[in-house]
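Enquirer: The sequence isn't on hand, but the structure is:
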């Protein structure tokens, strides 16, 4: 029977793993930018990105859904690293601007 689809038994939920990972990455990146000396920030941003990856795995494992696990973890990790990159670029530009 063509045209017959399977019903979705459970409605799609808000991507909690993405939100948790991205919020974590944003908070950590801002904390690093504020509390770490400019000469040491690069190394700490790398540590924060690694921590964001671990948070992405933990958040997605917590959901307990196997379907699309790799895609969700990849999206969360790449988004977290991207957020850290944007925040680090903002702090780098702020360090360059006089005043």
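Expert: Received, thanks. Model, not experiment: these values are computed from the prediction.
Enquirer: contacts and neighbour counts: CA atoms only from here.
Expert: Will do.
Enquirer: Any chance you could list what contacts the helix or strand that contains residue 26?
Expert: Assigned by DSSP states H and E, residue 26 falls within helix 16-35. By CA atoms under 8 Å, 6 or more residues apart in numbering, the surrounding residues in contact with helix 16-35 are 41, 44-45, 48-49, 52-53, 55-56, 59-60, 63, 72-73, 75-77, 79-81, 83-84, 87-88, 91.
Enquirer: Tell me the gap between stretch 52-65 and the middle of its chain.
Expert: Relative to its parent chain, stretch 52-65 has a centroid offset of 11 Å by CA atoms, centre = their mean, to the nearest Å.
Enquirer: buried stuff in that stretch?
Expert: Neighbour-count burial for stretch 52-65, with 16 or more other CA atoms under 10 Å as criterion, is recorded at 52-53, 55-57, 59-60.
Enquirer: Second structure follows, compare the two:
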């Protein structure tokens, strides 16, 4: 029988931190990487976000809803990177 946590850590902050990391990485990739290399670097950024989300969720030390927190964190990072990639792709099409 396990004892309940008296004051469990909030887990939403770790999820949002990974989303912010994805946004920062996406913007930096969009600004600094040549257009023909962006897709590869976005994939690398998504892999890095997956590793960071795994580390953050392990750091919390809670086994309850671990898979759900990992899924929300990783899926959110993928959505953020996808939106940023779409914005830079539209900007490249519009600018010629």
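Expert: Noted; the coordinates are in hand. Nothing here was measured: the structure is a model prediction, and the numbers come from that model.
Enquirer: Quantify their similarity with the TM-score.
Expert: The TM-score (TM-score structural alignment, normalised by the length of the second structure) is 0.88; 93 aligned residues with a CA RMSD of 1.9 Å.
Enquirer: Stretch 22-30 of the first structure maps to which residues in the second structure?
Expert: Counting by TM-score structural alignment, stretch 22-30 of the first structure falls onto residues 19-27 of the second structure.
Enquirer: Going by neighbour count, list what's buried in the matching stretch.
Expert: 19-27.
Enquirer: now swap in stretch 27-41 of the first structure and tell me
Expert: 28-30, 32-33, 41.
Enquirer: Show me where the first structure has its strands.
Expert: Assigned by DSSP state E, the strands in the first structure number zero.
Enquirer: Go ahead and flag the most central residue of it.
Expert: residue 80 (2.3 Å; CA atoms, centre = their mean).
Enquirer: and that residue, what pairs with it in the second structure?
Expert: By TM-score structural alignment, residue 80 of the first structure lines up with residue 77.
Enquirer: what do you get for residue 93 of the first structure?
Expert: Aligned partner of residue 93 of the first structure by TM-score structural alignment: residue 90.
Enquirer: Repeat that for residue 48 of the first structure.
Expert: Residue 48 of the first structure maps onto residue 45 in the second structure, by TM-score structural alignment.
Enquirer: Next, the mean deviation of the helix ranked longest in the first structure compared to the second structure.
Expert: Counting residues, the longest helix found in the first structure (DSSP state H) is helix 69-96. In the superposition with the second structure, the average deviation recorded for helix 69-96 of the first structure is 0.4 Å (mean CA distance after the TM-score superposition for the first structure).
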